[in-house]
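Q: how would this look folded up:
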Amino acid sequence: MDKYKVLKVFVDVHTKETYRVNQEITLTKERFEEVEKNLEVFGGGFLELIKTEKQTDKKSAKTPKKKG
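A: Model (predicted):
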């Protein structure tokens, strides 16, 4: 699941919940696509994917020593 930022106020047709500007919501990719498709008639652009940094490995980030 991904997090999205609400750019325009809208009401979810399934849950009847009103989403406000700058609210962060979590949706599956499929649900996001459904919402965007349903809101196209109102100009689209209601949600923006929030970029999240993937957690890095907890291994040491040391550079390898040169041999020789």
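
Q: from here on, just use CA atoms for contacts and neighbour counts.
A: Will do.

Q: which of the helices or strands spans residue 4?
A: Counting by DSSP states H and E, the element that carries residue 4 is strand 2-6.

Q: another for comparison:
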Amino acid sequence: MSRLSYRYGEGEILGFKSGCWMWMKRVMLERWRLKEFKKERLKQEQEVWFQCGVISSLQNPNK
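A: Got it, this is the predicted structure:
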């Protein structure tokens, strides 16, 4: 996880219950503001969101 935290800086994912969604929301707001839909960036974000969801479901089996 330290790799993701280092790579995404201030959007680092802390406590997947809230941190993950906060980071995703920040990314969506930035994208809406900039109106940038670069394929490479989208691909990177999807990978992170997927990892985020998998780890979140593993840590919270009741979900």
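
Q: give me the TM-score for these two chains.
A: Once superposed, the chains reach a TM-score of 0.33 (TM-score structural alignment, normalised by the length of structure 2), with 38 aligned residues with a Cα RMSD of 3.5 Å.

Q: about what we covered before: what packs against the helix or strand following the strand holding residue 4 of structure 1?
A: On the C-terminal side of strand 2-6 of structure 1, the nearest following helix or strand under DSSP H and E is strand 10-11. Applying 3 or more Cα pairs under 8 Å, 6 or more residues apart in numbering; DSSP states H and E, we find strand 10-11 of structure 1 packed against strand 18-19.

Q: contact partners of the helix or strand just after the strand it packs on?
A: Remark: after strand 18-19 of structure 1, the chain's next helix or strand is strand 24-27, criterion DSSP H and E. Residues outside strand 24-27 of structure 1 that contact it (Cα atoms under 8 Å, 6 or more residues apart in numbering): 1, 2, 3, 4, 5, 6.

Q: re the thing from before, from the contact counts, what lies against the strand holding residue 4 of structure 1?
A: Secondary-structure packing of strand 2-6 of structure 1 (3+ Cα pairs under 8 Å, 6+ apart): strand 24-27, strand 47-49.

Q: can you do 10 Å?
A: If contacts are counted by 3 or more Cα pairs under 10 Å, 6 or more residues apart in numbering; DSSP states H and E, strand 2-6 of structure 1 sits against strand 24-27, helix 29-39, strand 47-49.
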